[in-house]
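Visitor: missing the sequence, but the structure's below:
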């Protein structure tokens, strides 16, 4: 509490007079107390100390105790390491009851699968509890901020491990096991085309699309229509920053098993090729991932290219391959653009062979412009576009 001296202004007939009124109590944030509290939090996480974590909650606050108990379980199940929490700044005004929020710079690593450390700003909630400061939990980031709410700080998770795949689900254990089986199968799918790839994979499944946005520090609605995304687990994007697959359950729960499998296999191609740190034409990046994911799936073109065909019937066959901007998460006909990209990669593989498609991808990943790499391979982009448009037009009928 902050004690301040106040002045009352009294207006008299013969002028103005300032009259001291004495001390007034006003709640304030205490960065020093928050820093000490966060030291206790990281120490308890490191030692997997359930009692130590739950003791940080306000007395009588069962919701806070339950959350912190879940964090203790998550720390054990995920082998959390390298957890630090540095108080940065106050995030909003102090409430009348003395509670407040603060921005905290957090680091963490899933010990047996993450090679590097994730880093992100999170929003922690504090409240006075007698003569001490207590931790009530972690809040969703304010709209427009860069803060995140990592899944392991949100709730007690269901964790499944299977043959190098680690799955975190804010939901039932059966879903975690299902996603783990899909991840293992997806790794096998990727290795049929990229046999040298060998790596652990991490898949995170929030409870909803809205929570996916919060987990990734995105504006509300950013990933509402996206089935899954492969990206850094924190805000760092350096070479050692862990990359995970994040699944949108609001979308994938509406898919049949084969569709959900293709989604996850597609994302694991991105993991295998380090796509998040590999700039290239998006049609090749996404089309290649679908090429691998769909390579051995027996589905007719009317299914795998259905949205592209409908878009072409409505708007005409596109004049060129989809531009990078067409792959924005809120773009119209986004799924049609993905299907068009897959068809383009299928045409490349048909003309140059699968190894030719792989060489094209590797050249682009190495920084060579796609048009130049295509020309060097004997398939100028103009010819690719003609073949691609011809196949799409044939499907349109």
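Guide: In hand now; what should we look at? Remember, it's a predicted structure, so these values are computed and weren't measured experimentally. Numbers count the residues shown, from 1 in each chain.
Visitor: drop to CA atoms for contacts and neighbour counts, all remaining ones
Guide: Fine.
Visitor: now the helices for the chain?
Guide: If DSSP state H is used as the criterion, the helices of the chain fall at 31-46, 50-54, 62-78, 173-193, 209-216, 249-252, 257-272, 282-294, 301-304, 306-315, 334-352, 354-365, 370-377, 381-396.
Visitor: any chance of those helices in CSV, plus mean neighbour count and distance to residue 17?
Guide: Converted to CSV, those look like this (neighbours: other C-alpha atoms under 10 Å; distance: least, C-alpha to C-alpha, whole Å):
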stretch, mean neighbour count, distance to residue 17
helix 31-46, 18, 37
helix 50-54, 20, 53
helix 62-78, 21, 49
helix 173-193, 20, 70
helix 209-216, 24, 53
helix 249-252, 18, 65
helix 257-272, 22, 72
helix 282-294, 24, 71
helix 301-304, 13, 82
helix 306-315, 17, 77
helix 334-352, 22, 69
helix 354-365, 18, 75
helix 370-377, 17, 79
helix 381-396, 16, 84
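Visitor: now residue 230, nearest residue through space, not along the chain?
Guide: residue 245 (4.4 Å; C-alpha to C-alpha, 6 or more residues apart in numbering).
Visitor: residue 231 is in contact with the one you found, correct?
Guide: Yes: Residue 245 is in contact with residue 231 according to C-alpha atoms under 8 Å; the separation is 6.5 Å.
Visitor: distance of residue 381 relative to residue 2?
Guide: 69 Å (C-alpha to C-alpha, to the nearest Å).
Visitor: try it against this one:
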């Protein structure tokens, strides 16, 4: 900025900044009814398939999160895992096996045009039809709940709610959705506490990561079953509205569910054993 005017200083990312998709090659755009899919090194037919699933994901998310949100998805489909990592400014190894991620600012206004779903084309292609649909609904849920998600929201809740949304109405049983936790229960190693944020590290033990997602999903499923889906949404919002991370879950449990955190965790432990034994 010079004398009150902005000038372009370079046609490449600033030092340390991640790439933009259009800097990776010739970009193709496919516009869906409620989506925009941008790809580099991908056939138009694949982009159109992703756009169709993204369009289907929007009403699926509206059914479980009827709050106001943009109602549109921007999906980036780079040519490879390495290119995906470059868009995120991360190491490729951290996202191997991760089908997609959503980036955006936590606690933003309901209309957040910066939210983008970035797909790992290698992991995504290994999925079947249900898996691809699930991934788009899961990521669309993150976009929809962005304004209610803050630094106070633990990952077990944000990821668990997105998984609950993705599996909603699918008919999948807990043993089908949570095989890693089911094995732990059978071996007498059922968890005693809710998953921590550290359990969700992409670069850590894949079994630990799977159990973290499964544990978060089961918690949201339990709340929806025992208190009702509206209470689950109220709980999600109440956690995000708390000042700071400490005590957020405890305060929301008392306010919305009428139980303290110890009882909530105790019910979850029993629910895990009951559903997966």
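Guide: Received, thanks. Keep in mind that this is a model prediction, so the values were computed, not measured.
Visitor: just give me the match in the second structure for the residue nearest to residue 230 of the first structure.
Guide: When the second structure is aligned by TM-score structural alignment, residue 245 of the first structure is paired with residue 117.
Visitor: burial measure for its match, as a count.
Guide: Number of residues near residue 117 of the second structure (other C-alpha atoms under 10 Å) recorded here: 22.
Visitor: same thing with residue 178 of the second structure?
Guide: Neighbour count of residue 178 of the second structure, defined by other C-alpha under 10 Å: 22.
Visitor: in the first structure, what residue corresponds to it?
Guide: Per TM-score structural alignment, residue 178 of the second structure is aligned with residue 305.
Visitor: show me what contacts its match?
Guide: Residue 305 of the first structure is in contact with 336, 339-340, 343, counting by C-alpha atoms under 8 Å, 6 or more residues apart in numbering.
Visitor: and residue 29 of the second structure, by the same measure?
Guide: By C-alpha under 8 Å, 6+ apart, the contact set of residue 29 of the second structure is 36-39, 47.
Visitor: picking up where we left off before, and the contacts of residue 305 of the first structure as CSV, adding distance to residue 66 of the first structure?
Guide: Output for the contacts of residue 305 of the first structure, formatted as CSV (distance: C-alpha to C-alpha, whole Å):
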residue, distance to residue 66 of the first structure
336, 44
339, 45
340, 48
343, 49
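Visitor: just checking, residue 104 of the first structure touches residue 122?
Guide: Yes: under the criterion of C-alpha under 8 Å, residue 104 of the first structure makes contact with residue 122 at 5.2 Å.
Visitor: between the helices of the first structure, which one is closest to residue 156 of the first structure.
Guide: Proximity to residue 156 of the first structure, assessed across the helices of the first structure by C-alpha to C-alpha, is greatest for helix 62-78 (4.1 Å).
Visitor: now the closest one: which residue numbers in the second structure?
Guide: Using TM-score structural alignment, helix 62-78 of the first structure pairs with nothing in the second structure.
Visitor: quick check, distance from that helix to the centre of its chain.
Guide: Chain-centre distance of helix 62-78 of the first structure: 21 Å, with C-alpha atoms, centre = their mean, to the nearest Å.
Visitor: what's the answer for stretch 119-130 of the second structure, then?
Guide: 15 Å.
Visitor: give me the aligned partner of residue 137 of the second structure over in the first structure.
Guide: Residue 137 of the second structure maps onto residue 265 in the first structure when the alignment is built from TM-score structural alignment.
Visitor: related to what we said a few turns ago, for the contacts of residue 305 of the first structure, which one is nearest residue 329 of the first structure?
Guide: Taking C-alpha to C-alpha as the measure, residue 329 of the first structure lies nearest residue 336 of these, at 12.7 Å.
Visitor: could you list every residue that touches the closest one?
Guide: Counting by C-alpha under 8 Å, 6+ apart, residue 336 of the first structure touches 305-309, 311.
Visitor: burial measure for the aligned partner of residue 152 of the first structure in the second structure, as a count.
Guide: Mapped onto the second structure by TM-score structural alignment, residue 152 of the first structure lines up with residue 22. By the measure other C-alpha under 10 Å, the count of residues near residue 22 of the second structure is 13.
Visitor: show me the contacts for residue 22 of the second structure.
Guide: Residue 22 of the second structure makes contact with residue 40 under the criterion C-alpha under 8 Å, 6+ apart.
Visitor: if I look at it, how far off is residue 40 of the second structure?
Guide: Going from residue 22 of the second structure to residue 40 of the second structure by C-alpha to C-alpha gives 8 Å.
Visitor: what touches both of residue 245 and residue 231 of the first structure?
Guide: The contact sets of residue 245 of the first structure and residue 231 do not overlap (C-alpha under 8 Å, 6+ apart).
Visitor: which one is residue 224 of the second structure nearest to, not counting chain neighbours?
Guide: Distances taken as C-alpha to C-alpha, 6+ apart place residue 232 nearest to residue 224 of the second structure, at 5.6 Å, with adjacent residues excluded.
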